[in-house]
Structure formats: C-alpha cells, structure tokens
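J.: next input, structure requested:
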Amino acid sequence: MSLYKFAKSVVAALLFPLYRIQVLGKENVPKSGPVIICTNHISNLDPPVVGITSPRDISFMAKGELFDKPVLGRLLVGIRAFPVKRGLSDRNALRRGLEILANGETLGLFPEGTRSKTGELGKPLSGVGFFALRSNATVIPCAIIGPYKPGKKLKVVYGEPLNMEAYRAAKASAKDTSEAIMAEIGNLIEKHKSQPASLDK
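T.: Okay, the predicted model is just below:
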C-alpha cells in the first residue's frame, strides 16, 4: 500500500466519525482524464477532508516553507503534495500543476489561496483560472459546508463539471475565469447549507 493510500485510510477513520462527514456528488468527478477540484477554504483540515472524500487521488499545493522541514517535507511529497510560494505566482509550481494535469491526474486547488477566517467566500486568485485555461482538465467545483465541530455534520459537495470551453474559446482572462469558478462554489454553498439532511442524497 502506498503512503498516500495508507494516510487516506487513517485520516478517513479519524475524521469521518468525528465530523459526521456527508459527501454529495462524488459521481460528478470523472473517473479518468485530467481534473481540477476547486474548493472553498474554511479550515486547515480542508485538504485532508477533500482528500478522503474525493474518489480520485489528489495532488495539492502546499506552502513552500513546510517542505523545509525534513520529516514533514518527505511526508508531504509522499502524499503527492508539492510546494508553492504564496500567491500562486511560483513558476515552478505552475509548471508542476500543468504536468500533473497533462498526465491525466487530479489537481486540488483552493481558489482563495488562503483560509477564510470568517467562513465567508473570499476573492479568488488568478491561479485557478490559469490552470483551467491552460489545460484541458475538467473543472469540478467543491463546497465544504461547516463549521468543523465534533459531532456536528460537515458536508462536502462535489458539483457538476463546469463548461470551460467557452472561456477558452473566448480567451477569457485568468481573473475572470477564477471568479466564474468561485461563483459556482458559492452557488453550491447556498444550495446546500440549509438543506435538511433528510433531503440530501
């Protein structure tokens, strides 16, 4: 068993019962081909939560300074993370992200670039739009609906694939594309945040 699979099973065993995680829309994630999963960011636990609920293995960007710590750095590499400087303007990180997508794998991104301390959606950075426009990846919006409180239900909702072809054909800016993706994440949150559990499927 790979380190990624082992870590995923351990974290899932801990977090699913602790936060009563409910996952919706996993069928919207393609089984093959390049995929970008774009998620709102409300907690430091978001990456592992998306990692354990996604039907596909995900490569996430992580703060570059974390890789400077020998043990943690090796662990992050083992679970498919790669370093990025803040702001998603790191050329090496951008190149690595495109390589992941060119290999038909899954890239996980938090468009806001940093955690929202209020839980409200922040403004997206242009990086997610860059990846969406510069690749042929399927873009999946994902909403984490909290808060993270032990015993309280946490929802993770994977939305339907977004049609990026119109943006690519129109040579839309990375900024505009990022904002469109963020708007879809917001729509998922609004749709599911107050929906009774009995109506969720």
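J.: CA only for contacts and neighbour counts going forward, please
T.: Will do.
J.: let me see the ranges of the helices in the protein.
T.: Read by DSSP state H, the chain holds these helices, from start to end of the chain: 3-19, 46-53, 70-78, 91-102, 127-134, 165-169, 174-192.
J.: another one to check against the first:
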Amino acid sequence: MTEERLEARVLAIWQTRRARWVYRALRVVVKAVVRSYLRVEMVGAERLAVEGPFIIAPVHRSNLDGPLVNSRCPRIVRSLAKREMFPGRVGTWISAMLGAFPVNRGAGDRRSLQAAANLIGRGEPLLVFPEGSRQSGHRVGEIFGGTAFLAARSGVPILPVGIAGTEEAMPPGARFPRRVPISIVIAEPLPPPELEGGRLPSLQRNEFTARLREAMQVAMDEAVERASSMAG
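T.: Prediction:
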C-alpha cells in the first residue's frame, strides 16, 4: 500500500464513530489500570488541559509512555507512529483506532510530516517522540528535526515531557507491566520556531532542536529524581 493510500485509510477509519468509541473506551481502561495497579505521578498535567492544538514531545523508553501521557489529557490526542505499526488491514485498523498516524522513521519524511501538520491544523493535539524509536537510560538521545518542522509549519507550542520508570515497568519484550514508581513531568511549553519566507532554515531548526532536547533532559532529570523519591 502506498503512503498516500495508507494515510487516507487511517484518516477514514478515524472519522468513524466506532474509532472514537474504541479510543475513549481504551483510555478508560488505561486510567483504571493506572489507579488500581501502577504507581504513577504526573507533574504539570494542567498543561494538557488547554484549548487549541499543541505538540506533546515525550522521551521514549517504553510502550507505556504514549498511553500514560494521553490518558491524562482531557482531549483526544493523535500520535505519530512508525509505519511498521500498520501491518495489513487488521493492523492498520487497530493502530488507527488508537489514534495513531503513520510516518516514516529517520530524519523525517517531509510529505508524511506535512500530513501530520494537517492533523494539527484540524485543532488536534499531537504526540510525537522526538527520539524516534525507544531509547534506554536517563539521557535524552539524539532527536530528529521533524518535531521542529511540525511546530514551525503549524505555529503551535511543544510540551517537553520527561518520563522515568516506564523502562523498568515494561522493558522491550515484556508482556505485562511491573508495579514500579513512574514519574511523568510535563514542562513549560516551548514556542514554535519562526518560518522565514515559508521555510525553516537549517540553522534555526538545529538551534530549536537543541533547545527542545535540553528541555526534555531537564524534565527527564526531574522525573528521575521524583521516581527515586517515590521508591523511597
């Protein structure tokens, strides 16, 4: 399936009532699991309760990261996901029902990123993992410039997010999460970089990407400290 056809199919699925019902039902399940089983603390949750579109930019250590952050946002949040998360008709249906949107991995597919920018243009919050694939440890890895491109093209702020504990709770290959302290810190929003003549020059993109990485690291450091305190 071509990229254009896949994106069109995902959008068509998402526009159905069933998709919205499944998304909301799954969010209720995640909230119930968090309350009854996981030990999760979130700082700055009020920054998710704002009107208008914005980009959520968490560190990525576990498959728990996206669901935990999204479950605390009072609005529906779309998420960028690697194309491999949309295998065949059934896989595409499941991922679309979860609010995911396909994008190629790596430095950034401009056509896919423009399609993602169109989602933001609809007024929807969008979750993007700037590190791309899952990383390990407490240091924020190299992040791609696609997040800066999205923010500049859409003119929306970015919320840097640090998450500690999810890697220990559900490492790669784990089927069920362990009950360990998890801390999520949502930092102050970063205003988007400004376009010049409709473009984002490489220098500005790199400078903003460095600022975003630094803000994510500060949030990560606080999350690690808080998770350690929770472990007592």
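J.: just give the TM-score of the two.
T.: Here the TM-score for the pair of chains, by TM-score structural alignment, normalised by the length of the first structure, is 0.86; 195 aligned residues with a Cα RMSD of 2.1 Å.
J.: rewinding a little: please identify the deepest-packed of the helices of the first structure.
T.: Looking across the helices of the first structure with neighbours counted as mean count of other Cα atoms under 10 Å, the highest average goes to helix 127-134: a mean of 22.
J.: for that helix, name the packing helices and strands.
T.: helix 91-102, helix 174-192 (3 or more Cα pairs under 8 Å, 6 or more residues apart in numbering; DSSP states H and E).
J.: could I get the helices of the first structure in a markdown table, plus columns for distance to Met61 of the first structure?
T.: Converted to a markdown table, these look like this (distance: least, Cα to Cα, whole Å):
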| stretch | distance to Met61 of the first structure |
| --- | --- |
| helix 3-19 | 15 |
| helix 46-53 | 10 |
| helix 70-78 | 10 |
| helix 91-102 | 8 |
| helix 127-134 | 11 |
| helix 165-169 | 24 |
| helix 174-192 | 17 |
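J.: longest strand anywhere in the first structure?
T.: The single longest strand within the first structure, with elements called by DSSP state E, is strand 138-145.
J.: so who does the equivalent of Arg20 of the first structure over in the second structure touch?
T.: For Arg20 of the first structure, the aligned residue in the second structure is Arg39 (criterion: TM-score structural alignment). Arg39 of the second structure makes contact with 179-182 under the criterion Cα atoms under 8 Å, 6 or more residues apart in numbering.
J.: and what of Met216 of the second structure?
T.: Remark: with contacts taken as Cα under 8 Å, 6+ apart, Met216 of the second structure is in contact with 57-59, 140, 160-162, 187.
J.: can you tell me which residue in the first structure aligns to it?
T.: Per TM-score structural alignment, the equivalent position to Met216 of the second structure in the first structure is Ile185.
J.: any idea how far Val156 of the first structure is from that match?
T.: Between Ile185 of the first structure and Val156 of the first structure the computed distance is 11 Å (Cα to Cα, to the nearest Å).
J.: okay, and the common contacts of these two?
T.: In terms of Cα under 8 Å, 6+ apart, Ile185 of the first structure and Val156 are both contacted by the residues 142-143.
J.: any of the contacts of Met216 of the second structure buried? List them.
T.: Buried members of the contacts of Met216 of the second structure, counted by 16 or more other Cα atoms under 10 Å: 57-59, 140, 160-162, 187.
J.: between which two of those is the distance greatest?
T.: By the measure Cα to Cα, Val140 and Ala187 form the most distant pair in these, at 14.7 Å.
J.: residues in contact with His41 of the first structure?
T.: For His41 of the first structure, counting by Cα under 8 Å, 6+ apart, the contacting residues are 110, 112, 114-116, 119, 144.
J.: mind redoing it with 7 Å?
T.: Taking Cα atoms under 7 Å, 6 or more residues apart in numbering as the definition of contact, the neighbours of His41 of the first structure are 110, 114-116.
J.: map it across to the second structure for me.
T.: Match for His41 of the first structure (TM-score structural alignment): His60.
J.: just Ala81 of the first structure next, same as before
T.: By TM-score structural alignment, Ala81 of the first structure lines up with Ala100.
J.: residues near the closest residue to Lys193 of the first structure other than its chain neighbours, how many?
T.: What sits nearest to Lys193 of the first structure in space, not counting adjacent residues and going by Cα to Cα, 6 or more residues apart in numbering, is Ile145, at 6.3 Å. Ile145 of the first structure has 22 neighbouring residues, counting by other Cα atoms under 10 Å.
J.: so Ile145 of the first structure sits against Lys153, correct?
T.: No - because the distance of 8.9 Å does not satisfy Cα atoms under 7 Å, Ile145 of the first structure is recorded as not touching Lys153.
J.: show me the contact partners of stretch 11-27 of the second structure.
T.: When contacts are defined by Cα under 7 Å, 6+ apart, stretch 11-27 of the second structure is touched by residues 71, 93, 96-99.
J.: swap in 6 Å and give it another go.
T.: Counting by Cα atoms under 6 Å, 6 or more residues apart in numbering, the neighbours of stretch 11-27 of the second structure from elsewhere in the structure are 71, 97-98.
J.: and Val10 of the first structure, what pairs with it in the second structure?
T.: The criterion is TM-score structural alignment: under it, Val10 of the first structure has Val29 as its aligned partner in the second structure.
J.: when you align them, which residue in the first structure goes with Cys132 of the second structure?
T.: I think there's a mix-up here, since residue 132 of the second structure is Gly and not Cys. With TM-score structural alignment as the criterion, Gly132 of the second structure matches Gly113.
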